[in-house]
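J.: no sequence on this one, just coordinates:
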């Protein structure tokens, strides 16, 4: 199936009808970042847009370039292409049509000669569930109660899924979803290993030769540092602000204020993530020596949106996709084989956090750790604050990896802090090397190094206090 995008997001000024007030005036709601869906021949797709409008009214997230609504639109696009290609209206679909659709999704191969499937069983199931939900709405739209169901023209059944919640409320979340017998068997979860220290080192070392300017070198060093020390999602890194960095500088034990991106609805929620002063020193220097001059010669202070990582030409914040592209470019330049994405930094961060918590709380088994997450309010708050997770099932892969790695690790908490500090030292010298290419004075570099070493000494003192406590 073709991969051309079949939707376009509404602009920031777009408003949607809400209601008529008592005087007959039309009231509207802000409705930016809503995907407007069309057929491959660019005709308006009525049923799909009614479905998306319903989800919008339910409050599904529009963050991060459309959020959950965009995910639904992308998944619906597969069914829209299928119906368009086969000249079938949605309401005319039969069970054999839907079965063929699912088999087509499962059978599609990559065009790189590897004969690998484009998507795995779990991805096919996810698309199928959304499409059945959409077709149920189509049946409602046409008043056809027999369109989809156990005895419908499309044979599907409703199932429930229970999600354990790590929030204060002990009530689990119960979700309903559609199931069809054509769905492939769910693949067991295959956890991707966290990014390795060696791969991070390779990424850092290739920056010097793979970057066209000092600013780009410094921004890439900062990007890798942020991915390492925050465990943030790419959306969260893309929205980190200068004010967050400057605010951390004023704290006795510095913490970065990070926007939590993967939350239901469209409300903003932040968390505070502790960072080493040595790492903060690198961020502060980037803000003052590299970002500030760039803003002055591009968009200007009046048009500065305050985002930390900005485009070299425009001074505007990087998009989340750009962060993925940056890591991909550096991976290729370093000759690293296999998968290496921003999210694997998050895997490493959360896994190391869990190992540290397991050691600190003297937890012996994975089951004990799960119970501690469900029952221990302090531990739940700590995990939510550091990682932004609320669902226990989302943490399962990290729990498994953490216990596997812990078996061969001693004094993990202190080792993790010291290792992080040593990586900061390595990163700092690479940053200074980048600055030397711009022929900055040796006094500038000496002052920069002195500031960094003072920050590192403060970190060492804090680590010693942790070890002695």
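T.: Perfect, thanks for sending it. Not measured: the values here are computed from a predicted model.
J.: please make it C-alpha for all contacts and neighbour counts, starting now.
T.: OK.
J.: tell me where the stretch 251-400 of the chain has strands.
T.: 255-260, 269-274 (DSSP state E, counting those that start in this stretch).
J.: now, of these, which is deepest in the fold?
T.: Mean neighbour count (mean count of other CA atoms under 10 Å) peaks for strand 255-260 among those, with a mean of 22.
J.: output the contacting helices and strands for that strand.
T.: When contacts are defined as 3 or more CA pairs under 8 Å, 6 or more residues apart in numbering; DSSP states H and E, strand 255-260 sits against helix 234-238, helix 242-249, strand 269-274.
J.: to residue 170, which of the strands of the stretch 251-400 of the chain lies closest?
T.: In terms of CA to CA, the element of these nearest to residue 170 is strand 269-274, at 21.1 Å.
J.: now do the buried residues in stretch 156-174.
T.: By neighbour count on 16 or more other CA atoms under 10 Å, the buried set for stretch 156-174 is 156, 157, 164, 165, 166, 167.
J.: let me have the strands of the stretch 251-400 of the chain in TSV, extended by distance to residue 143.
T.: Listed next are those as TSV, based on distance: least, CA to CA, whole Å:
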stretch	distance to residue 143
strand 255-260	40
strand 269-274	40
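J.: how deep is residue 327 tucked in, by neighbour count?
T.: Residue 327 has 18 neighbouring residues, counting by other CA atoms under 10 Å.
J.: likewise for the one 4 residues further on?
T.: Taking other CA under 10 Å as the criterion, the count of residues near residue 331 is 22.
J.: and if you look at residue 469?
T.: 6.
J.: and residue 58, how many residues sit next to it?
T.: 10.
J.: quick one: closest of the strands of the stretch 251-400 of the chain to residue 286.
T.: For the strands of the stretch 251-400 of the chain, the distance to residue 286 is smallest for strand 255-260, at 15.3 Å, taking CA to CA.
J.: angle of the closest one against helix 242-249?
T.: 150 degrees (axes from the mean of the first three to the mean of the last three CA atoms, to 10 degrees).
J.: contact partners for residue 430?
T.: Listed by CA atoms under 8 Å, 6 or more residues apart in numbering, the contact partners of residue 430 are 204, 205, 208.
J.: here comes the other one, which I'd like you to weigh against the first:
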């Protein structure tokens, strides 16, 4: 392995671990998507793997090829590499060693930008948190080791912190290991919703980048889904073709909910038929062509986002890379544009629409309505994927900051969503006509989208007229 090679492998989809031996033989259970940590020389790092296995048995997420366990593996890789380079075993670490390890993380320079540090203090804190938990795990496995503690060889201690979860004053206790040299948590700077200007620049940048037809269209679809669903990166990556097909019938798109206690939790988000027609067009004219040329329709896994070269499901990290390329091409330096900022934009817009529709005059009015109206509260929480209503408070505040008038009705809001979607879609097609040789296919695809938008707007207009008559 090279010095910079990743130090982990992921177990395959058919991997199983033994549970117990019975008369019928060995009983096994699924063990796919578990990271396996290695030393830099390629040998297995047994102690680190026992720690990960313990996390797996406690039900830690391994969604999307590793989940929480993969995060732990990546964080522990830094300690494994440092111990290997310095010829020190985990159980022989001292406080001086740990301080040297932290200092190495803090001073390491970025290989592409030598004047910049490779990682922030917050990242170092996160890495050290996993490392301290791992060392505490080892300390518990070896009686008398005294590796970690106020009087241990590494002078760390456990502290319990009270964290307020919302305006209601509800608090939860969090216990974690702390060490004097680990950077302290600073107040987290909350990301703002991505601006309309930045969104438009991202769409425009996509057309300028040199890419295959599928990749270019896939980037556009990624942006659209981020904008119209408010999904997290992992949630967008898990959308399947059958989810789009079902949404066309119901008007609601099924999304995997990442931050729920249940392992398989989903929510349903309303999406316009105009957008669904556009998604269907991507599947029919771009995705299916690559599937046919690569893995074949009989082996189709149904994941919406696929690799252009082999037709396999797209890696979740590729979405981040694609967004980075778009942001760089768009020259967005005046705000913190990232995938998650689309989620903030989506949720804030939900509350802006509620303010317009129900004419709430203050943040307190809207918050009271959410608490007193069970249907409204549950629907908003379902759309956003929040399990705690207090988590929505900051978006209510952002919505009132952004909203200054109250003149639209619900049907007009829905109509505006259709028109906004159509405007973005038409702009994209206009660019495609200038650079693509596949004009007949583009015309057929655009015709279907426009027809769907006209039909949807006609229904909304009729509904508004009926409402006025009544």
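T.: On my side now, so go ahead. These figures come from a predicted structure and were not determined experimentally.
J.: tell me which of the strands of the stretch 251-400 of structure 1 sits nearest to residue 357 of structure 1.
T.: Minimum separation from residue 357 of structure 1 across those (CA to CA) falls at strand 269-274, 14.7 Å.
J.: that older thread, residue 44 of structure 1: which of the helices and strands packed on strand 255-260 of structure 1 is closest?
T.: Closest approach to residue 44 of structure 1 among these (CA to CA): helix 234-238, 30.1 Å.
J.: could you check how far that closest one is from the centre of its chain?
T.: With CA atoms, centre = their mean, to the nearest Å as the basis, helix 234-238 of structure 1 stands 7 Å off its chain's centre.
J.: please apply the same query to stretch 213-229 of structure 1.
T.: With CA atoms, centre = their mean, you get 18 Å for stretch 213-229 of structure 1.
J.: same question, stretch 400-408 of structure 1
T.: Distance, stretch centre to chain centre, for stretch 400-408 of structure 1: 24 Å (CA atoms, centre = their mean).
J.: ok, now stretch 66-85 of structure 2?
T.: With CA atoms, centre = their mean as the basis, stretch 66-85 of structure 2 stands 21 Å off its chain's centre.
J.: that stretch vs structure 1, average offset?
T.: Its matched residues in structure 1 lie on average 1.2 Å from stretch 66-85 of structure 2 after superposition (mean CA distance after the TM-score superposition for structure 1).
J.: name the residues of that stretch that are buried.
T.: Buried residues in stretch 66-85 of structure 2, counted by 16+ other CA under 10 Å: 66-83.
J.: returning to what we had before: farthest-separated two in the buried residues of stretch 156-174 of structure 1?
T.: 156 and 167 (32.9 Å).
J.: okay if I get the helices and strands packed on strand 255-260 of structure 1 as a markdown table plus distance to residue 173 of structure 1?
T.: Putting those into a markdown table (distance: least, CA to CA, whole Å) gives the following:
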| stretch | distance to residue 173 of structure 1 |
| --- | --- |
| helix 234-238 | 25 |
| helix 242-249 | 33 |
| strand 269-274 | 20 |
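J.: just give the closest residue to the residue mapped onto residue 258 of structure 2 from structure 1, not the sequence neighbours.
T.: Correspondence of residue 258 of structure 2 to structure 1, assessed by TM-score structural alignment: residue 261. Nearest residue to residue 261 of structure 1 in three dimensions, chain neighbours excluded: residue 236, at 5.8 Å (CA to CA, 6 or more residues apart in numbering).
J.: also residue 37 of structure 1?
T.: That would be residue 7: by CA to CA, 6+ apart, it lies 4.2 Å from residue 37 of structure 1.
J.: I figured the one you found hits residue 73, correct?
T.: Yes. At 7.0 Å, residue 7 of structure 1 and residue 73 qualify as touching, with contact defined as CA atoms under 8 Å.
J.: okay, and the common contacts of these two?
T.: Residues touching both residue 7 of structure 1 and residue 73 (CA under 8 Å, 6+ apart) are 35, 37.
J.: can you pull the buried residues of the longest helix along structure 1?
T.: If you go by DSSP state H, structure 1 has its longest helix at helix 442-468. Within helix 442-468 of structure 1, the residues that count as buried by 16+ other CA under 10 Å are 445, 448, 449, 452, 453, 455, 456, 458, 459, 460, 463.
J.: what's the closest of the residues you listed to residue 358 of structure 1?
T.: Closest approach between these and residue 358 of structure 1, by CA to CA: residue 463, at 18.2 Å.
J.: alignment lookup: residue 15 of structure 1 to structure 2.
T.: Applying TM-score structural alignment, one finds that residue 15 of structure 1 aligns to residue 16 in structure 2.
J.: nope, residue 107 of structure 1 is what I meant
T.: By TM-score structural alignment, residue 107 of structure 1 lines up with residue 107.
J.: sorry, back to before: between the helices and strands packed on strand 255-260 of structure 1, which one is closest to residue 172 of structure 1.
T.: Closest approach to residue 172 of structure 1 among those is made by strand 269-274 (21.5 Å; CA to CA).
J.: and the closest one, what does it pack onto?
T.: Counting contacts by 3+ CA pairs under 8 Å, 6+ apart, strand 269-274 of structure 1 is packed against strand 255-260, helix 377-387.
J.: got the ones you listed as TSV, with distance to residue 328 of structure 1 columns?
T.: Below are those laid out as TSV (distance: least, CA to CA, whole Å):
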stretch	distance to residue 328 of structure 1
strand 255-260	24
helix 377-387	24
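J.: give me the contacts around the helix or strand containing residue 199 of structure 1.
T.: Per DSSP states H and E, residue 199 of structure 1 falls inside helix 197-210. Contact partners of helix 197-210 of structure 1, identified using CA under 8 Å, 6+ apart, comprise 217, 220, 221, 224, 330, 331, 333, 334, 336, 427, 430, 434.
J.: what's the farthest-apart pair in those?
T.: Maximum distance among the contacts of helix 197-210 of structure 1 (CA to CA): 22.1 Å, for 336 and 434.
J.: more neighbours: the two, which one.
T.: Neighbours were counted for residue 336 of structure 1 and for residue 434 using other CA under 10 Å; residue 434 has more, 23 against 14.
J.: contacting residues around the more buried one?
T.: Counting by CA under 8 Å, 6+ apart, residue 434 of structure 1 touches 208, 214, 217, 218.
J.: same question, residue 194 of structure 1
T.: With CA under 8 Å, 6+ apart, residue 194 of structure 1 has these contacts: 344, 345, 346, 347, 348, 351.
J.: what's the match for the fifth one in structure 2?
T.: Structural alignment places residue 348 of structure 1 opposite residue 345 in structure 2 (criterion: TM-score structural alignment).
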